[in-house]
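**Q** structure for the following, please:
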Amino acid sequence: MIRFTNDYSEGAHPRILEAMGAANTEGNFGYSTDPHCENARQMIRDAIGRPDSAVHFLVGGTQTNTVCICAALRPHQAVIAATTGHVCVHETGAIEASGHKCVAAPGTADGKLTPEAIRAVCTAHPDEHMVQPKLVYISNTTEVGGVYTGAELAAIRKVCDELGLLLYLDGARLGSALAAGGATLTELGALCDVFSIGGTKNGALFGEAVCIQNPAIAKDFRYIMKQRGGMLAKGWLLGIQFEQLMQDGLYVELAAHANALALRLREGIAALGYGFSCDSPSNQQFPILPDRVLAKLRGDFHWEEMGKPDADHTAIRLVTSWATRPEAVEAFLAALKKA
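**A** Next comes the predicted model:
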């Protein structure tokens, strides 16, 4: 079976596995206090243009979002996110379980928050009888493949400054956004109070790097990491992976491969006359296909179903990764044409 289910079905890029194997028995300090993590931190600071950034490593995306939001908010404060935002729909209420409400705001067709939507949420929460919106959560790419440009990120930063809000960008699929021409690492470093660089979905075995530019969020961050189960004893395994990802442009190179194959899928599907539920330049594509056609493909290929626009069609999600082979894409397109 050929899987287009997600971008973490494979293990890790061979260069990462080789580096981890080479360091397997060298002996390291624990909890990300080792030389590999420190070197990776410096590489990330250089890449984002922020020598003052506090960089931390966590294993997964839900941990990262929960710990960052806990560090940023007081008990009465809330997160603003798009209705389709990951923290609203795919983290089993992890943010709410930590005591903070997620206020969902209507996003664009490709899942982006706008300054107007952010302003509307704050207007609707005027006093102490409601939660106080304090942190804007966005992701690049969005949950449905949208990509924030530098100009769009700057516009959100402007409204955050106007309303006294913090800005957090979830970069679980940041590689794809960078490769698609989204806001650059230096723009993220300049405009976000905190953001993450996702490794799990872009060639790492596991791991997310958190970059904190706001000292108030950085304060006691490791205490919160530990309390929330986000501190890995064998933290050097995370440092080694980010050393490799941040070297020689590997991080964006892997994402560019995934994006190119996703766009080939899009091109081939569109050539057969099918539409898409949204316009995505990323490694996630959302075609709308007839159920009778999907029935013929099921078993040889795997995807996620996103909903039914009508009784006879289903919107599906096709995701490519750093390890997707061009022949897998061509096999899907050939089978689709035949079906």
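
**Q** rest of the way, CA atoms for contacts and neighbours
**A** Noted.

**Q** wait, Asn6 sits on Val319?
**A** Yes. Using C-alpha atoms under 8 Å, Asn6 is in contact with Val319, at 5.1 Å.

**Q** the two: which is more packed in?
**A** Val319 (25 against 18; other C-alpha atoms under 10 Å).

**Q** list the contacts of the residue most central in space within the chain.
**A** Nearest residue to the geometric centre of the chain (C-alpha atoms, centre = their mean): Ala172, 2.2 Å. By C-alpha atoms under 8 Å, 6 or more residues apart in numbering, Ala172 lies in contact with 61, 139-141, 196-201, 208.

**Q** element containing it?
**A** Under DSSP states H and E, no helix or strand contains Ala172.

**Q** that one and Gly30: what is the separation?
**A** 24 Å (C-alpha to C-alpha, to the nearest Å).

**Q** I'd like the structure of this one too, to check against the first:
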Amino acid sequence: MRYSFKNDYAEGAHPRILETLIQSNLIQQNGYGLDDYSESAAEIIKQKINNPNAKVFFVSGGTQANLIVISAFLRPHESVVSAATGHIFTNESGAIEATGHKVHAIESSNGKINSEDIQKILDVHQNKPHQVKQKMVYISNSTEVGTIYSKKELTDLYQFCQEKDLYLFVDGARLGHALTAETNDLTLEDFGKYTDAFYLGGTKNGALIGEAIIINNESLQEEFGFHLKQKGAMLAKGRLLGIQFQELMKDDLYFDLARHANQQAMKIKKAFQEIGCEFLCETFTNQIFPILNPDQIERLSINFDFYVWKKLSEEKSAVRLITSWATSNEMIEKFINEIKNLK
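**A** Here you go, the predicted structure:
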């Protein structure tokens, strides 16, 4: 079986999570997220973002989080702005559109968007009420191509959204990887201050399943539970999610796991650099996109699995390689040895 660099959720869960699930298995708890573990996890998260007024909700996956947040926050005639590479635009099977909301896509070479990009969309939607009304900006950090937002970029976006009466929502499926990247200057507390809502992804960072939605904008909090229930996201055994986030967050295991994934990816990146390889974009998270020729791709594919991300020409394609919290040094060394043979 080929070792997979296709994603960061090929493994199950960190052993600490499994151990705690077993140890707590016969302890009776309230359902629907009212268990001790979920309440404890929510309190830890609120402390870490330094926002005691935030509300925390746990759901099972990223697409579910995106769909529920966007459909809950927007009125029927309102729309959301996203990078063209954004998960809600490319990889969610039209989930947002299925709720009746248009997604406006912005082309971006590095997966990020800025206020100038958004303003162009606002400018061509002035014929109210005949056109949909933009009400939300959706970004992901890290992005679908592994890049990250700086503090200035995030604060500029938030200020712009405040001025234009737009919500700013951050997809944090890989937020741990963004915050532990060597070039990062944002903190978790910044996301509690400069967003209306965001989520912390567990699925791609050591949990079996689960994302923690954090709503900072108090005007959007009160009836969010109704949306969770209506969309089938309110688990009777909510403890399964609460336990996982309690373990991940209580002593920063979440960030240790993300940092490990980033470090493993950077080892691979360095090996490609040493053979003169170029990259689709510059990344410092657990996703890298080296540009290879067909022969190199075929040779690496013998023992390793990964996606061919984008065909650039007949002789060049960018591949996507993702490391995880569980990627071992042994596998990294084996992969690097094969990279060296490509030269």
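
**Q** the residue nearest to the centre of the first structure matches what in the second structure?
**A** Using TM-score structural alignment as the criterion, Ala172 of the first structure maps onto Ala173 of the second structure.

**Q** just Leu294 of the first structure next, same as before
**A** Match for Leu294 of the first structure (TM-score structural alignment): Ile297.

**Q** doesn't its match belong to a helix?
**A** Yes. Assessed with DSSP: H, G, I helix; E, B strand; the rest coil, Ile297 of the second structure lies in a helix.

**Q** so how many other residues sit close to it?
**A** Using other C-alpha under 10 Å, Ile297 of the second structure has 20 neighbouring residues.

**Q** which outside residues touch the helix or strand where Tyr137 of the first structure lies?
**A** Using DSSP H and E, Tyr137 of the first structure sits in strand 132-139. Applying C-alpha under 8 Å, 6+ apart, the contact partners of strand 132-139 of the first structure are 69, 72-73, 76-82, 85-86, 103, 112-113, 118, 121-122, 125, 160, 164-173.

**Q** before we move on, what about stretch 236-248 of the first structure?
**A** By C-alpha under 8 Å, 6+ apart, stretch 236-248 of the first structure touches 15-16, 19-20, 28-40, 43-44, 57-59, 199, 203-207, 209, 250-251.

**Q** what about the helices in the second structure?
**A** 15-23, 36-49, 62-73, 87-90, 95-98, 115-123, 151-163, 175-179, 188-193, 224-230, 239-250, 253-274, 294-300, 329-340 (DSSP state H).

**Q** so which of the ones you listed is the most surrounded?
**A** helix 175-179 (a mean of 28; mean count of other C-alpha atoms under 10 Å).

**Q** mean offset of that one relative to the first structure (after superposition)
**A** Superposed on the first structure, helix 175-179 of the second structure shows a mean distance of 0.4 Å to its aligned residues (mean C-alpha distance after the TM-score superposition for the first structure).

**Q** quick one: contacts of that helix?
**A** So helix 175-179 of the second structure is in contact with 141-142, 147-148, 184-188, 200-201, 205, 254-255, 258-259, 261-262, 285-286, going by C-alpha under 8 Å, 6+ apart.
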